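**Q** Predicted coordinates and the sequence they were generated for:
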Amino acid sequence: MPCWIEVQLSDVEAGRRFYGELFGWSFEPAREGVLWASRKGASVAALAPKGDGRMPTVWTVYFAAPDLGALLGRIRGSGGQVITGPSPVGPGSGTGRPLGVMALAADPEGAVFGLWQAGTHAGFARRHEPGTFTWAELYTRDTGAANDFYAHLFHDALFGPGAAPDFGRAAVDEVFPPEMPPHFLVHFGVADVAKALATVHRLGGRTQVNPFTTSYGTVAVATDNQGASFALLER
């Protein structure tokens, strides 16, 4: 299941101001210029500096991987690719132990996602409420092929008991122009989409897709003041 999210930014301090006001987050240093965001004292996300200015400014969703090596093997065997990793991250503050092991991968259509094998950091300490991760939607050109690929990786998340409370799939052209590349879109819970969009605009972001109704709530897509896309979800 999704267990963590991280945004890659050119200006982490600008990100701190934007997301701190939008979602009521507080921040603390984590590692190597990375800030951990918390809401009500519980960790909810990370803001990371881009190591290379050519890297995209994006939110990445990480899926929990109890056996990262085996999962990477299944990704390659199913037509996906491993982009980076596996790489240890950390160590955690004062423990000497790694926070975990991470990798980035892409499905056969090129949608990028992260994988996280937990060490001292298991992932979200709070979710499914305003100001926190609430949903990840995969926008893909071939939903049938996506179902086959991700079922091979994350069967329980798609088809197990209480399946898919955090993760869904839709065709790109249901929301975006057909030329939009396949991608994951991180959704944050909000109490009022219209008010949240007004705050986004005031902070220098913009609306990418106006509010629309889905089976899981009212959604709008926005970009922050550095161009990272995310969704706002009112349930």
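**A** That came in fine, so what should we check first?
**Q** alpha carbons only for contacts and neighbour counts from here, please
**A** Fine.
**Q** mind listing the helices for this structure?
**A** Counting by DSSP state H, the chain has helices at residues 12-23, 68-77, 143-153, 155-159, 193-202.
**Q** Just the buried positions in the fourth one, please.
**A** Residues of helix 155-159 classed as buried: H155, A157, L158 (neighbour count, 16 or more other C-alpha atoms under 10 Å).
**Q** ok, the second one touching A164?
**A** Yes: counting by C-alpha atoms under 8 Å, A157 sits close enough to A164 to count as a contact (5.1 Å).
**Q** Please enumerate the strands of this protein.
**A** 2-9, 26-31, 34-39, 42-49, 59-64, 81-89, 100-106, 112-118, 133-140, 167-171, 183-189, 206-214, 217-223, 229-234 (DSSP state E).
**Q** Let me know the angle separating the fifth one from strand 100-106.
**A** In this case it means strand 59-64. 120 degrees (axes from the mean of the first three to the mean of the last three C-alpha atoms, to 10 degrees).
**Q** got TSV for the helices of the chain, with distance to P86 too?
**A** Below are the helices of the chain laid out as TSV (distance: least, C-alpha to C-alpha, whole Å):
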stretch	distance to P86
helix 12-23	25
helix 68-77	8
helix 143-153	17
helix 155-159	22
helix 193-202	35
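**Q** ok, and here's another one to check against it:
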Amino acid sequence: MADTAVSGFAEGFAEGVPCWVDAQLSDVEAGKRFYGELFGWTFDEGEGPQAGRYAQAYSEGRAVAALAPKRDGRMPTVWNVYFATPDAYALARRIKHEGGQLVREPMPVGTAGTLALAADPEGAVFGLWQAGTHPGFGKRGEPDSFCWTEVYSRDKDLVDPFYESVFGYGGTDLADAGDDFRTWSPAGTAPGPDTAIGGRSLVAGKFPAEMPAHFLIYFNVTDCDAVAATARRLGGRLRAEPFDIPYGRMAVITDDQGAVFAVLQDPEP
């Protein structure tokens, strides 16, 4: 996360709620061109020691994401999701106690906040964010902004208790998916679709055996097919062509540098 002023950002987020996403890319300038045309994002390099390297993205003047340069070419090209917390150090201790690992111990990022990277017991990586001057999303759940995330796992008996203990989530298995898909709601809310902020999907049999556990983030769009066609024109690839689900129409896209994300069009009224 970059040090930045609060303009364009929303208020704070409850613990365990996705509050930010960023893409780790080899070429940030190329990323700006791809996502700028795909979603209409504009970019601000921010202020402070990371200026010129960590490019924050805006939609309608509100913060939606960021593009960051990979510090090491061996690092994966990937979209990361960050979960809000009022105390990154305490949450990091819970993660280790429940069988997770810390990829990066909590560290202050200027006055913006405190950052950490963790991995669940299957190795899926996610971020923690304790807000300072950077609360997180200024726009979400609207076109061209983040709307959902889910972790793809193979062992629900290992992964579900981890997240539900670490974040206090209430879980709900979807009736039409059995235990293959489970949604999570923040602590203190009634579990269910109206409060869900993310979920877990089982990948056994659906993906190659060598595919590691991972998070997939979704961006809301007004026209899934048009966005998919634009992504292909810009040099991206479609991992999953547009298809209908009970919650709208979606596609899974790999950008022109290899970062994977999904887009979701709301269902027709």
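**A** All right, it came through fine. Just so we're clear, the structure is a prediction, and the values are computed from it rather than from any experiment.
**Q** Got a TM-score for the two of them?
**A** Overlay of the two chains. TM-score (TM-score structural alignment, normalised by the length of the first structure): 0.92; 228 aligned residues with a C-alpha RMSD of 1.5 Å.
**Q** before we move on, back to that, out of the helices of the first structure, which comes closest to P130 of the first structure?
**A** helix 12-23 (7.6 Å; C-alpha to C-alpha).
**Q** Using CSV, lay out the strands of the first structure together with mean neighbour count and distance to A198 of the first structure.
**A** Output for those, formatted as CSV (neighbours: other C-alpha atoms under 10 Å; distance: least, C-alpha to C-alpha, whole Å):
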stretch, mean neighbour count, distance to A198 of the first structure
strand 2-9, 22, 21
strand 26-31, 16, 21
strand 34-39, 22, 21
strand 42-49, 22, 22
strand 59-64, 22, 21
strand 81-89, 16, 36
strand 100-106, 20, 33
strand 112-118, 24, 29
strand 133-140, 23, 20
strand 167-171, 17, 27
strand 183-189, 23, 15
strand 206-214, 14, 9
strand 217-223, 20, 11
strand 229-234, 25, 12
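**Q** Using CSV, lay out these together with distance to V200 of the first structure.
**A** Shown next, in CSV, are the strands of the first structure (distance: least, C-alpha to C-alpha, whole Å):
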stretch, distance to V200 of the first structure
strand 2-9, 16
strand 26-31, 17
strand 34-39, 18
strand 42-49, 17
strand 59-64, 16
strand 81-89, 32
strand 100-106, 29
strand 112-118, 25
strand 133-140, 17
strand 167-171, 24
strand 183-189, 13
strand 206-214, 6
strand 217-223, 8
strand 229-234, 10
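**Q** Those: which one's closest to R74 of the first structure?
**A** strand 81-89 (9.9 Å).
**Q** against the second structure, where does the closest one fall?
**A** Mapping strand 81-89 of the first structure onto the second structure (TM-score structural alignment) gives residues 101-109.
**Q** And the buried residues of helix 155-159 of the first structure, which is closest to R16 of the first structure?
**A** Comparing these against R16 of the first structure with C-alpha to C-alpha places A157 closest, at 31.4 Å.
**Q** spatially speaking, which residue is in the middle of the second structure?
**A** V81 (3.0 Å; C-alpha atoms, centre = their mean).
**Q** In contact with that residue, which residues are there?
**A** By C-alpha atoms under 8 Å, 6 or more residues apart in numbering, the contact list for V81 of the second structure reads P18, C19, W20, V21, D22, F126, G127, T149, F215, I217.
**Q** What is the equivalent residue in the first structure for the second one?
**A** Under the alignment defined by TM-score structural alignment, C19 of the second structure corresponds to C3 in the first structure.
**Q** Isn't its match up against A65?
**A** No: using C-alpha under 8 Å, C3 of the first structure is not in contact with A65; the gap is 9.3 Å.
**Q** Pull up the overlap in contacts between those two.
**A** By C-alpha under 8 Å, 6+ apart, the residues touching both C3 of the first structure and A65 are W116.
**Q** ok, now how distant is I253 of the second structure from A51 of the second structure?
**A** 29 Å (C-alpha to C-alpha, to the nearest Å).
**Q** same deal with R93 of the second structure?
**A** 31 Å.
**Q** swap in L38 of the second structure?
**A** L38 of the second structure sits 24 Å away from A51 of the second structure, going by C-alpha to C-alpha.
**Q** and if you look at D44 of the second structure?
**A** In terms of C-alpha to C-alpha, D44 of the second structure sits 9 Å off from A51 of the second structure.
**Q** And G136 of the second structure, by the same measure?
**A** As judged by C-alpha to C-alpha, G136 of the second structure and A51 of the second structure stand 18 Å apart.
**Q** Among these two, which residue is more densely surrounded?
**A** Between G136 of the second structure and A51, G136 has the larger neighbour count (other C-alpha atoms under 10 Å), namely 30 against 14.
**Q** any idea what E210 of the second structure aligns with in the first structure?
**A** So, by TM-score structural alignment, E210 of the second structure is matched to E179.
**Q** what about its match, neighbour count?
**A** 9.
**Q** now it: how far from T140 of the first structure?
**A** From E179 of the first structure to T140 of the first structure the distance is 11 Å (C-alpha to C-alpha).
**Q** G85 of the first structure too?
**A** Using C-alpha to C-alpha, G85 of the first structure is found at 24 Å from T140 of the first structure.
**Q** Repeat that for G80 of the first structure.
**A** 14 Å.
**Q** can you check G160 of the first structure too?
**A** Distance, G160 of the first structure to T140 of the first structure, by C-alpha to C-alpha: 22 Å.
**Q** now do F18 of the first structure
**A** Per C-alpha to C-alpha, F18 of the first structure is found 29 Å from T140 of the first structure.
**Q** One more: F23 of the first structure?
**A** Where T140 of the first structure is concerned, F23 of the first structure sits at a distance of 28 Å (C-alpha to C-alpha).
**Q** for L158 of the first structure, same thing?
**A** Taken as C-alpha to C-alpha, the span from L158 of the first structure to T140 of the first structure is 16 Å.
**Q** ditto for P211 of the first structure
**A** Distance from P211 of the first structure to T140 of the first structure, by C-alpha to C-alpha: 20 Å.
**Q** cool, T223 of the first structure as well?
**A** Look at T223 of the first structure and T140 of the first structure: by C-alpha to C-alpha, they are 20 Å apart.
**Q** go on, D11 of the first structure?
**A** 30 Å.
**Q** what do we get in the second structure for P56 of the first structure?
**A** So, by TM-score structural alignment, P56 of the first structure is matched to P76.
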